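A.B. asks: Quick one: sequence and predicted model below, then my questions.
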Amino acid sequence: MELHDPYRAPATIPAPPALPRALPEVRAQSQADSDAAEYYSPSTLKMVLLSPTTFGLYPLYWFWRNWQAIKRETGGSQWTWARALFSPIWAYFCFSDLRSAACNRRRDLAFDPALLAVAYFLLNLSTRLPNVGWLLGLFIFVPLLPVNSLLRRYHQDERVDMERMDRFNIWHILVVVAGGLFLLLLFIAMAVTPDR
C-alpha cells in the first residue's frame, strides 16, 4: 500500500482536446468587423421623423452615442452624457472628431465642422424666440445630417451592419405617432388662436 506523499510533484494532467478552428472566411469577417469603428448613424428618415417628434431629444441621443464611440476609439476619459447634454458647446469637437475618423478612410465632410456647429448652436438658440420663431428649433437635426451621411458612407465602405440602426422598433413608432399628434394639435391651436 502506497502512502500519500504531500511533497511529491503532482501527476501531469492530460491536455484538453483542441477546439475546432473557425473557417477562414468567418475569421476574416470577424477581423474586419473588429477593425472598423462603429459610430451611430441612423437613416435620414429616422432622424427626420424622430428629431421633431421628440422635440430635440433625439439629436442629444445621437451625440451621446457618437461620444461613446469616440471615447471607445480614443480611450479618452470624457463624460459622454455631459458632452451630449451640452451638445451646443461640444458640437464642433464631435463633428471634428467624426470627420477625422472618416478622413482616415479617405472620406471627407461636405461642410466645415465649424459651420455645422454654429448652425446647430443657432438652431438651439432659436427655441427661445418669441411667437412662432421657436419652430425653427424643430429643425435642429439639419446640421447633423451631413455628419450622419459621412458616417453612413464610412460604414458602407467598412461593411459595418447598419440595419439595426435603421430599424424602427415599437418605441420609435409610438414616439413618432404620439409626438406627431402633439405637434399637429399644437399647430392647430396656434392657427386657431388669434395673435394678441
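C.D. replies: Sure, I can see it.

A.B. asks: Only C-alpha atoms from now on, for both contacts and neighbour counts.
C.D. replies: Will do.

A.B. asks: give me the number of residues near residue 73?
C.D. replies: 14 (other Cα atoms under 10 Å).

A.B. asks: what about it, which helix or strand?
C.D. replies: helix 57-74 (DSSP states H and E).

A.B. asks: Next secondary structure after that helix?
C.D. replies: Per DSSP H and E, the first helix or strand lying C-terminal to helix 57-74 is helix 80-85.

A.B. asks: how about that following helix: buried residues?
C.D. replies: 80-81, 83-85 (16 or more other Cα atoms under 10 Å).

A.B. asks: From residue 92, how far out is the spatially most central residue of the chain?
C.D. replies: In the chain, the centroid-proximal residue (Cα atoms, centre = their mean) is residue 40; its distance is 2.6 Å. Residue 40 sits 17 Å away from residue 92 when distances are taken as Cα to Cα, to the nearest Å.

A.B. asks: Comparison target below:
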Amino acid sequence: MSIPHDPYTPPATEVRDTPPETIRDAPFYVVAPTKFVVLYVATLGLYQLFWFWMHWSRWRVGRRETIWPVPRAVFGLFYAHALARRIDSTLIERGVTRRWWPMTLATLFVVMEVLNYGSAIAWPWLIFHVSDAWLWLEWLGVIVIPVNCACLLRMQLAANAACGDPDARRNRRFTIYNLAWILLGISATAWTVYDGLRTGTL
C-alpha cells in the first residue's frame, strides 16, 4: 500500500561531497594548487590571464565596485596588490589566521613582470648593442615563470582559504579544456626547444 505524500514534509536536501559554492562563500576563484601549477607552467604563464580574470569576475558579483575584469587580467601587474589586499581583508573578516605576506608577494610578482615586459620591449636594442643579449633574455624568461608561479600560487592558497575551501575540493579535476591548453603549451615549448637546437641559439 502506498503512503500518501504529506504536503507539509520539507523537501529532501541534496547531499554533496564538496563545499557549497556561492558568491558570498567564495568571492574568489578556487583552484587546487597542483592544477594551478600544471596549467601555469604548461602554458608558460599565460594561465595568469585567465586566473586574474576569474578572481576579479567573482569579486565583482554582488558588489558596488566598478570593476572591469578583462583590463585587470591583461594588466595584472597593476592590480596584483589590489587583489592581494582583498584576499587578505576577507581572511581577516572571516577570522582565518594565515601568514602569507600578501604585499611582498604582489611586489615580487610586479617586479618580475616589469623585467619581463621591459626585456621584451628592449629586445631589438639589446640584440644589437649587448653581447650575448639573447642568452641573458632567455635566462630571464626561465627565471620569471617559476618565480611568478610561486607568488601567484601563494595568493591562490590564501584565496582558497578565504573561500572556506583550503583544499580546493570544488576545482581540482582537469577538464577537457584544461588538457587542450596543456597540450598547446607543451607543443609550443617543444617547438621552441627544437628551433633553438636547430639554429644553435639554445
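C.D. replies: Happy to help now that I have it. None of the values given here were measured: they were computed from a predicted structure.

A.B. asks: Might you report the residue contacts of the residue nearest to residue 49 of structure 1 when sequence neighbours are not counted?
C.D. replies: Computed as Cα to Cα, 6 or more residues apart in numbering, the closest residue to residue 49 of structure 1 that is not its neighbour in sequence is residue 176, at 6.5 Å. Contacts for residue 176 of structure 1 (Cα atoms under 8 Å, 6 or more residues apart in numbering) come out as 49-50, 53-54.

A.B. asks: Mind checking which of these are buried?
C.D. replies: Using 16+ other Cα under 10 Å, the buried members of the contacts of residue 176 of structure 1 are 49-50, 53-54.

A.B. asks: how about those residues in TSV, adding distance to residue 186 of structure 1 and secondary structure?
C.D. replies: As requested, these are exported to TSV (distance: Cα to Cα, whole Å; DSSP: H, G, I helix; E, B strand; the rest coil):
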residue	distance to residue 186 of structure 1	secondary structure
49	17	helix
50	17	helix
53	12	helix
54	14	coil
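
A.B. asks: circling back to that earlier point, which of the three states applies to the residue nearest to residue 49 of structure 1?
C.D. replies: Using DSSP: H, G, I helix; E, B strand; the rest coil, the structure places residue 176 of structure 1 in helix.

A.B. asks: Can you find the partner of it in structure 2?
C.D. replies: With TM-score structural alignment as the criterion, the equivalent of residue 176 of structure 1 in structure 2 is residue 182.

A.B. asks: Show me which helix runs longest in structure 2.
C.D. replies: As assigned by DSSP state H, the longest helix anywhere in structure 2 is helix 133-162.

A.B. asks: and the angle from it to helix 47-60?
C.D. replies: 30 degrees (axes from the mean of the first three to the mean of the last three Cα atoms, to 10 degrees).

A.B. asks: Would you mark the buried spots in helix 133-162 of structure 2?
C.D. replies: Within helix 133-162 of structure 2, the residues scored as buried using 16+ other Cα under 10 Å are 133-134, 137, 141, 144-146, 148-149, 151-162.

A.B. asks: Buried ones in stretch 166-185 of structure 2, by neighbour count?
C.D. replies: By neighbour count on 16+ other Cα under 10 Å, the buried set for stretch 166-185 of structure 2 is 166, 168, 171, 181-182, 185.
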